[in-house]
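>>> Sharing a model that was predicted from the sequence below.
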Amino acid sequence: MEREESPVLVEMQIPTQQEPIRLGVKAGRSIFILGRNGTGKSALVNNLAAQWTGKCVYMPGSRPSYFDHESLSMTPATRRDFVTNISYYDSPDSRWKSLAGTTRNEKAIHDLQAAETQYKLDAANQIKAEGSGSSAIARLQSDGSPLDIVNSVLSQANLSVQLEIAGGELRASQAGSLYSYARMSDGERSALIFSAEVVAAPSGTVFLIDEPELHLHPSIVIALIKALILTRPDCGFVVCTHELELPIAIQGGEIVLVRGSVWQGGNISSWDVDVIHDPEQIPEWLWVDVIGARRKILFIEGNDRTSLDQPLYSLLFPAVSVRPLESCKDVIRAVEGLRAVEGIHRTRAFGLIDHDGMSAEQMRKFEDGGIYPLPIFSVESLIYSSEAQSAVSLLQAETLGVTPQQLLDDANRGAIDSLKSAGKKEHLASRLAERHMRDRMLSMIPTRQQLIDYDADSIDVTFISPYPMELEHLTALIETKNLEAIVSRYPVRESGVLNGIAKGLRFNSRDDYERAVLRRIHTDSNLRNALKMKLSNLAAQLE
């Protein structure tokens, strides 16, 4: 028997540059609005609040978590006035400042106390009419009153504080002490306000919540929102959040993934969004990459925080999300994982891995799957390329009162001289030869079938060492002072070459030079284009 479809409580309409996207908010189902900072998520939530005036309970991200008084000051009359004026309080400005002050918090407490009082009065009237056999007696003993439910939700959210009515007022209780709810911790007050709003609302309410994680620890907010959604299967929830584990913890929901927005006349006029109807198909280990990314993701090797890879590729491809991973295998796994579920998202995944002496056929196979072997040795081959050196030499020359060519000649001389000291060129040649030998040996390992078919007890693998030829090649490059070819082909990070370049260009250190190059890449489109040309086919895919 198929489960009955939940009723649509309101329709979400999201303006885009094409047709508006429409999505029904259903009872018992949650919709999560996710995206990076600056994409326009809170503005979208505010837009929805304006669409649903009078049909939803809006909890803006700008809300304060405190109270102005230790006791409830809101009356039924001031509550009615607040609800009448709520469309003003939820104007576009409310996404960055609170216009309602603490009145919204007071309303939550007022409604909880009113719901608790009404629950008890209804039971008392039923007992009065039906006598000692009334079912209301069992209802009162079942811990099912609004306040009981709030206390249960707080417990599920790992909070030890409880609430009770004492002396006609709502009070907090913990470790045998009673005190004003206004004196609860910042996180406890936030959790209370959320719980009170949700529990006391009438059936069919839609809750529009912007950044519930404000003032709340992740271990609390996930459990709290999950408990509230489970508590009110008769209501709908739209939650805008940076807490990416929320959609994982609360199954059966949908995701509105905000990629960006278009501003017009001081306000956002449209959004670029994806709707993911079945987020459970996305592998959990790739979750952050899909949700937090732009349309295109570039996975790169190297998770070292000091690495130049991420800042460099982010500058070269500003419309692409760059994600560093630990190893080549991790990059391949991530790209293959995302491309396997492309039907449920519109993200395009690409990978950049080390060349490692691959053959043209191997490179072609990788590129067919969206993984591009780096056609140069490392990121330093870009940062210290002749194009990068020339770009920064212009500014240095102007500052120092010398010619750019003089600086470039000094850089070339210092780098080449560093390779003439004992053992330097041998080290670089052997490192590259070692990489080639490793890859060659791996390619010569027999397959399982070859092992079965082969009768001998030992397997011999023989090939010519690439070291002598590599050393001869490097020696020739040094003699002809071909610094560009050396930087492009060899692991110059392990030599004095990079220090020689930085010193020749009159920088105090390699760090100063590298920062100058990154700044220049940011401002110089010609340099950006020149470096992208060195990435060959990958650059064409990421444009």
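Cool, got the structure.

>>> switch to C-alpha atoms for all contacts and neighbour counts from now on
Noted.

>>> In contact with A50: list those residues for me.
Residues in contact with A50 (Cα atoms under 8 Å, 6 or more residues apart in numbering) are 87, 90-91.

>>> got a list of what the closest residue to L178 other than its chain neighbours touches?
Sequence neighbours aside, A172 is the residue nearest to L178 in space, at 5.6 Å (criterion: Cα to Cα, 6 or more residues apart in numbering). Taking Cα under 8 Å, 6+ apart as the criterion, A172 is in contact with 161-164, 178-181, 184.

>>> Can you turn the buried part of the residues you listed into a ChimeraX selection?
Of these, the buried ones go into a single ChimeraX selection, burial set by 16 or more other Cα atoms under 10 Å:
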select :161,162,163,164,180,181,184
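
>>> would you turn the contacts of A172 into JSON lines with secondary structure?
Formatted as JSON lines, the contacts of A172 follow (DSSP: H, G, I helix; E, B strand; the rest coil):
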{"residue": "V161", "secondary structure": "coil"}
{"residue": "Q162", "secondary structure": "strand"}
{"residue": "L163", "secondary structure": "strand"}
{"residue": "E164", "secondary structure": "strand"}
{"residue": "L178", "secondary structure": "strand"}
{"residue": "Y179", "secondary structure": "strand"}
{"residue": "S180", "secondary structure": "strand"}
{"residue": "Y181", "secondary structure": "helix"}
{"residue": "M184", "secondary structure": "coil"}
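
>>> What is the nearest of the contacts of A172 to F463?
V161 (72.9 Å; Cα to Cα).

>>> Most neighbours out of the contacts of A50, which is it?
Counting neighbours by other Cα atoms under 10 Å, D90 leads the contacts of A50 with 21 neighbours.

>>> Tell me the spacing between that one and S270.
D90 is 19 Å from S270, where distance means Cα to Cα, to the nearest Å.

>>> before we move on, what about D289?
Distance of D289 to S270, computed by Cα to Cα: 24 Å.

>>> can you check L374 too?
The gap separating L374 from S270 is 38 Å, by Cα to Cα.

>>> again, but for I229
Relative to S270, and taking Cα to Cα, I229 is found at 29 Å.

>>> contacts for stretch 185-203?
In this structure, residues lying in contact with stretch 185-203 by Cα under 8 Å, 6+ apart are 57, 65-66, 105, 108-109, 111-112, 115, 146, 149-150, 153-154, 159, 161, 181-182, 207, 215-217, 224, 228, 231-232, 234-235.

>>> ok, second structure coming up, stack it against the first:
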Amino acid sequence: MSFIYNLPDEQLNPKQCETDSNALVIIGANGAGKSKLGAWIEQQDLENIHRIGAQRNLNFNENITLKSYSQAEDIVFWGTAEENQKNGKGYRWEWGKSYTTKLMNDFEDVLAALIALKNNENDNFVNQCKKAEETNNEKPHTPVTSIDKLSYIWNDVFPQRDLLIEDSKFYAFLQKNGKEMRYSANQMSDGERSVLYLASQVLCVPKNKILIIDEPEIHLHRSIMNRLWKALEKHRQDCLFIYITHDTQFAAMHGNADKIWIQDYDGEHWKFKKIEDNDLPEELLLDILGNRNNVLFVEGEKNSFDVQLYGALYPSYHIIPCGSCSQVIERTKVFNNNPSLHNCKVYGIIDRDYRSDYEIEKYKENNIFTLNVAEVENLFITEELIRLMAEHMGKEANTTFEEIKKYVIHTRFSHQIESQICQSVVAQIKYKLSCVDISKQNSEKAKASLETAFKSINYEQVSSNETEKFQKILSEQNYADVIKVFNEKGIAKSIGQYFNIDNSSYCTTVISLLNGSKHNDIVAALLPYFPTEIPR
């Protein structure tokens, strides 16, 4: 089954689009005109499109005022049951004054419509049974009513509790500690009432409609959000669901849905693009499309010290932790090779590690830059930061720095220099091998390319060069040069003693001050160790 919907062209004329999926996700940053686009789509076919606005009043009376289905349906769909006020859904959207901002206050009408629909279904069943009796034919099977479907959906979303409908009243029902408990639907949590409202809306809408849902994630926890919409899509396969959202996880979880990214909106015209299949991680791609800031890929995990440091140094960037340096390199390259997918600048920052100057310069060609320390943890032990922290804690800055310098160079670096040289040699050779162009044409060419690569790598020369470099740095005892090549993550967690605090407290203290009274001072102390090529 395919569905037809309209999107505006450059002159705001409707352009027909077709999809084989019954879900379409329109995603964009805040202020990108998403809700206005949803309103525009609705206005192209008012009789066949039902839009659920983002502003929803989830309060209603315990006793539902019953109505006929046609009356309740008109109130839900058109905003009124009065024929002379239906034109253009003007009553529903206050005659164009609040297409995207009106607070929807139709919860009770939606429940009344669902009850009326169930009553119609039951009446129809009874009439069919009577007719079968009169003609001595087999009676029809008991129908699955709209209320039955609502209960199925509810159980999909909230498997630990049931939904009861008694005498036009809705209840949540559960067993706790061996006791049965029930509470009225108007006393439910925001999430429960939101599920009840949205599910009832979708189920009471007539067949073969387009449903536009603005901000489907409101009031819904991530653990239930996707379960709800998947269940509703399953029960209403006759309808096309158009979701308008900035929630990238919601969009990514709709793997089979078509996705439209709103790139820009000037107040009247939209610029948008359909997201086609690509080799980018979908959730990551959508995360970038959903923001308007430039992007900075970094190593580390969410909420780690290094990510917090990057966030402080680059406050106007969308910081995305990638875990490993290889992921930073790969993602930065891929996004910069697909500029048509985004409107932002994309950079990557990686640790210096054991990289050669040549390797570092090559990465710059792809907007990938390195720190001026071996690894991000070494930012905590830079001379400028040590002096700043010493002064803050009432210590003598020169003395404290000299003590830490001696500890880092003589106690740690000098005793690990052989292993540091070995790891640097291995890193240099690995990089040289990674640059080899191994042909995929056939095995003979691949073998020849690899043999040529092996011959071009002089292990003894690499080892000699790295040994000379490390020994020179050790003999000169230039502290900045030492932390530029010394890869040892544990050092930053071993110098708290020099400030008369626990070793484990030093980094957290720096982060606390960075987020507080010493923010500007710490940023100034660390800035010389960050790449100048990335504008702040």
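Structure received. The shown structure was predicted, so the numbers you read here are calculated from the model rather than taken from an experiment.

>>> And the helices in the stretch 1-150 of structure 2, which stretches?
34-43, 69-78, 107-134, 146-157 (DSSP state H, counting those that start in this stretch).

>>> In CSV: those helices, plus distance to E466 of structure 2.
Below are these laid out as CSV (distance: least, Cα to Cα, whole Å):
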stretch, distance to E466 of structure 2
helix 34-43, 56
helix 69-78, 74
helix 107-134, 72
helix 146-157, 60
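
>>> which stretch among the ones you listed comes nearest N338 of structure 2?
Among the helices of the stretch 1-150 of structure 2, helix 34-43 sits nearest to N338 of structure 2 (Cα to Cα), with 23.7 Å.

>>> what about that closest one, distance to the chain center?
Computed by Cα atoms, centre = their mean, to the nearest Å, the chain-centroid distance of helix 34-43 of structure 2 equals 23 Å.

>>> go on, stretch 269-281 of structure 2?
16 Å.

>>> still on that earlier bit, out of the helices of the stretch 1-150 of structure 2, the one nearest I319 of structure 2 is which?
helix 34-43 (24.0 Å).

>>> nearest residue to G414 of structure 1 other than its sequence neighbours?
Distances taken as Cα to Cα, 6+ apart put G500 closest to G414 of structure 1, at 4.4 Å, once the chain neighbours are dropped.

>>> and the most centrally placed residue in structure 2, what does it touch?
Nearest residue to the geometric centre of structure 2 (Cα atoms, centre = their mean): T248, 3.9 Å. Neighbour list for T248 of structure 2: 27, 283, 286-287, 290 [criterion: Cα under 8 Å, 6+ apart].

>>> So which of those residues belong to strands?
The subset of these located in strands under the criterion DSSP state E comprises I27.

>>> from the contacts of T248 of structure 2, which single one is nearest Q43 of structure 2?
If you rank those by distance to Q43 of structure 2 using Cα to Cα, I27 comes first, at 19.6 Å.

>>> Go ahead and confirm that closest one touches I244.
Yes: shown here, I27 of structure 2 and I244 form a contact pair, counting by Cα atoms under 8 Å, at 6.1 Å.

>>> what are the ranges of the strands in the stretch 351-500 of structure 1?
Taking DSSP state E, counting those that start in this stretch as the test, the strands found in the stretch 351-500 of structure 1 are 371-373.

>>> Nearest residue to I483 of structure 2 in space, please, no chain neighbours.
Among residues not flanking I483 of structure 2 along the chain, V373 sits closest, at 5.6 Å (Cα to Cα, 6+ apart).

>>> Give the equivalent position in structure 1 for that neighbour.
Under the alignment (TM-score structural alignment), V373 of structure 2 pairs with I376 of structure 1.

>>> Contact partners for its match?
Going by Cα under 8 Å, 6+ apart, I376 of structure 1 touches 355, 488-489, 534.

>>> One more: D111 of structure 1?
196-197, 200-201.

>>> What is the neighbour count of the closest residue to Y467 of structure 1 other than its chain neighbours?
Of all residues not flanking Y467 of structure 1 in the chain, A433 sits nearest, at 5.1 Å (Cα to Cα, 6+ apart). For A433 of structure 1, the count of nearby residues is 20 (other Cα under 10 Å).

>>> what ranges do the strands span in the stretch 151-300 of structure 2?
Along the stretch 151-300 of structure 2, the stretches classed as strands by DSSP E, counting those that start in this stretch are 162-166, 169-176, 179-184, 210-214, 240-245, 258-265, 270-274, 294-298.

>>> on that earlier part again, so which of the contacts of D111 of structure 1 hold up in structure 2?
Retained in structure 2 by both residues aligned by TM-score structural alignment, their matches' Cα atoms under 8 Å are the following of the contacts of D111 of structure 1: A200.

>>> Between the contacts of D111 of structure 1, which sits nearest S261 of structure 1?
Closest to S261 of structure 1 out of these is E197 (30.4 Å), distances taken as Cα to Cα.

>>> Can you get me a residue count around the aligned residue in structure 2 for the closest one?
Under the alignment (TM-score structural alignment), E197 of structure 1 maps onto Q201 of structure 2. Applying other Cα under 10 Å, we find 23 residues neighbouring Q201 of structure 2.

>>> swap in the one 3 residues further on?
Each residue near C204 of structure 2 was counted by other Cα under 10 Å, and the total is 24.

>>> roughly how far apart are it and D306 of structure 2?
51 Å.

>>> Equivalent analysis for E365 of structure 2, please.
Taking Cα to Cα as the measure, E365 of structure 2 and D306 of structure 2 are separated by 24 Å.

>>> buried residues in stretch 507-527 of structure 1?
Buried, per 16+ other Cα under 10 Å, within stretch 507-527 of structure 1: 507, 513-514, 516-518, 520-522, 527.
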